[in-house]
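Chemist: Quick check, what structure comes out for this input:
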Amino acid sequence: MNAIQLIAACALLASGSASFSHENTPHHTRSAPAAKEQKAWGIAGDARAVARTITIRMTDDMRFTPSRIVVREGETVRLRAENKGRVLHEIVIGTRADLDAHAELMAKHPGMEHDEPHMAHVGAGQKGNIVWQFNRPGEFDFACLIPGHYQAGMTGTITVSPP
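Modeler: Alright, predicted model coming up:
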């Protein structure tokens, strides 16, 4: 980890945006609506604007089905993550560089908990949702960043095509 990544990780931990214990705390319990922050891959969507729901299954063979998704620029979708496995999985949307950096941080702090609109932590046999507006064209990624899962190939791609 370089100095900039270390400073960013320390800032994340100090800000309270990260806590520890993936297994023993409820996930995605917000006391206030999440602030919408523009990311390279889009922005948190409004559930009332959802055009369609895309179901993504997660399994203990460290795969997503489907692993490739195509959406139109401007489309707001609900990604419904269904954990068909017996261990905790998550889905995190981002660029490859963002996911690589986040996976490195997760490997160093395996119990790190985070709650962002572009992430869903899903317990065994459970479902989780991400409502996202893909307002930028391009190729983006999604992954399970639980230590070992990303490294085992639990990744997928999202193609955002022009409207």
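
Chemist: For the rest of this, base every contact and every neighbour count on C-alpha atoms.
Modeler: Fine.

Chemist: how much space between the spatially most central residue of the chain and Arg68?
Modeler: Geometric centre of the chain, nearest residue: Val92, 1.4 Å, by CA atoms, centre = their mean. The gap separating Val92 from Arg68 is 14 Å, by CA to CA, to the nearest Å.

Chemist: Could you do Gly111 as well?
Modeler: 28 Å.

Chemist: Same drill for the two, tell me which one is more crowded.
Modeler: Neighbour totals were compared for Gly111 and Arg68, and Gly111 leads with 17 against 14 (other CA atoms under 10 Å).

Chemist: circling back: the residue nearest to the centre of the chain against Leu145, yeah?
Modeler: Yes - taking CA atoms under 8 Å as the definition, Val92 is a contact partner of Leu145 at 7.3 Å.

Chemist: The residue of the chain most remote from its centre and Glu37, how far apart?
Modeler: Most distant from the centre of the chain: Ala3, at 24.7 Å, with distances by CA atoms, centre = their mean. Using CA to CA, Ala3 is found at 25 Å from Glu37.

Chemist: one more to line up against the first:
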Amino acid sequence: MKTSTLIGLVALLPALALANGEPKAPMMPGAMHGSDVQMPGHAMPGMDRMNGMHGNMGMHEGMSADGHDLHGGMAGSPGDPARVDRTVEIDMSDAMRFAPAELHIKTGETIRFFVRNQGHLVHEMVIGPADRLAQHAEMMRKMPAMAHVAPNMIQLKAGQRGGLVWRFDRPGKFEYACLLPGHREAGMKGRIVVE
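Modeler: Presented below is the predicted three-dimensional model:
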């Protein structure tokens, strides 16, 4: 598909969405349902109806400008909620820390992360290779209004809780981090060792 055609289609999406009424945002794979659970993804004022669109609207789906996957491509894939091997509880705080700060997981294990934001600020948990998350954190610092939605992340407002299911299909050292501007740099990251 030519770039000009793609740009034209993306430009028409807001009009089509409004013509069909206000759409409901889809739940990401593994996200938990409930009144106090936040939809995974970055939020951008006035853009919540356009989750998942590309273009000059300040949003992306985990891809850098040069086409590299910034998220979990090498860390695994979305897990099947019906085939969870174990649940891991993660707490996020305004001290810019995750508890626990390190996880040991077996190759092939599917983990249900039960994530709680115990702080007063918005925080998120994004799973992926440390270098890719560092790259994305830098992009978020330069473009703080940028928004995205990806299956390897969850963003929670103060006091909210939610879940995400992820399958770690290869050994290695990975990271979970809050990529909101300044959070990862302040130490809000954890280490995942897949053995």
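
Chemist: TM-score for the pair, please.
Modeler: The TM-score (TM-score structural alignment, normalised by the length of the first structure) is 0.77; 140 aligned residues with a CA RMSD of 2.9 Å.

Chemist: related to what we said a few turns ago, does the corresponding residue of the second structure for the residue nearest to the centre of the first structure sit in a helix, a strand or a coil?
Modeler: Aligned counterpart of Val92 of the first structure in the second structure: Val126 (TM-score structural alignment). Three-state assignment for Val126 of the second structure (DSSP: H, G, I helix; E, B strand; the rest coil): strand.

Chemist: residues touching Val126 of the second structure, list them.
Modeler: Residues near Val126 of the second structure by CA atoms under 8 Å, 6 or more residues apart in numbering: 71, 133, 152-154, 175-179.

Chemist: now do 7 Å
Modeler: Val126 of the second structure sits next to 152-154, 176-178 when contact means CA atoms under 7 Å, 6 or more residues apart in numbering.

Chemist: ok, so of those, who is nearest Arg167 of the second structure?
Modeler: Asn152 (9.9 Å; CA to CA).

Chemist: Which residue in the first structure aligns with that closest one?
Modeler: Aligned partner of Asn152 of the second structure by TM-score structural alignment: His118.

Chemist: I'd assumed Glu90 was in contact with its match.
Modeler: No - counting by CA atoms under 7 Å, Glu90 is not a contact partner of His118 of the first structure; they are 10.6 Å apart.

Chemist: Tell me where the second structure has helices.
Modeler: 3-19, 130-142 (DSSP state H).

Chemist: Please tabulate those in a markdown table and include mean neighbour count and distance to Met47 of the second structure as additional columns.
Modeler: Formatted as a markdown table, the helices of the second structure follow (neighbours: other CA atoms under 10 Å; distance: least, CA to CA, whole Å):
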| stretch | mean neighbour count | distance to Met47 of the second structure |
| --- | --- | --- |
| helix 3-19 | 12 | 10 |
| helix 130-142 | 18 | 16 |
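
Chemist: out of those, nearest to Ala158 of the second structure?
Modeler: With CA to CA, the closest approach to Ala158 of the second structure among the helices of the second structure belongs to helix 130-142: 20.1 Å.

Chemist: how far out from the middle of the chain is that closest one?
Modeler: Distance of helix 130-142 of the second structure from its chain centroid, counting by CA atoms, centre = their mean, to the nearest Å, is 13 Å.

Chemist: and that helix, how far from the first structure on average?
Modeler: Superposed on the first structure, helix 130-142 of the second structure shows a mean distance of 0.7 Å to its aligned residues (mean CA distance after the TM-score superposition for the first structure).
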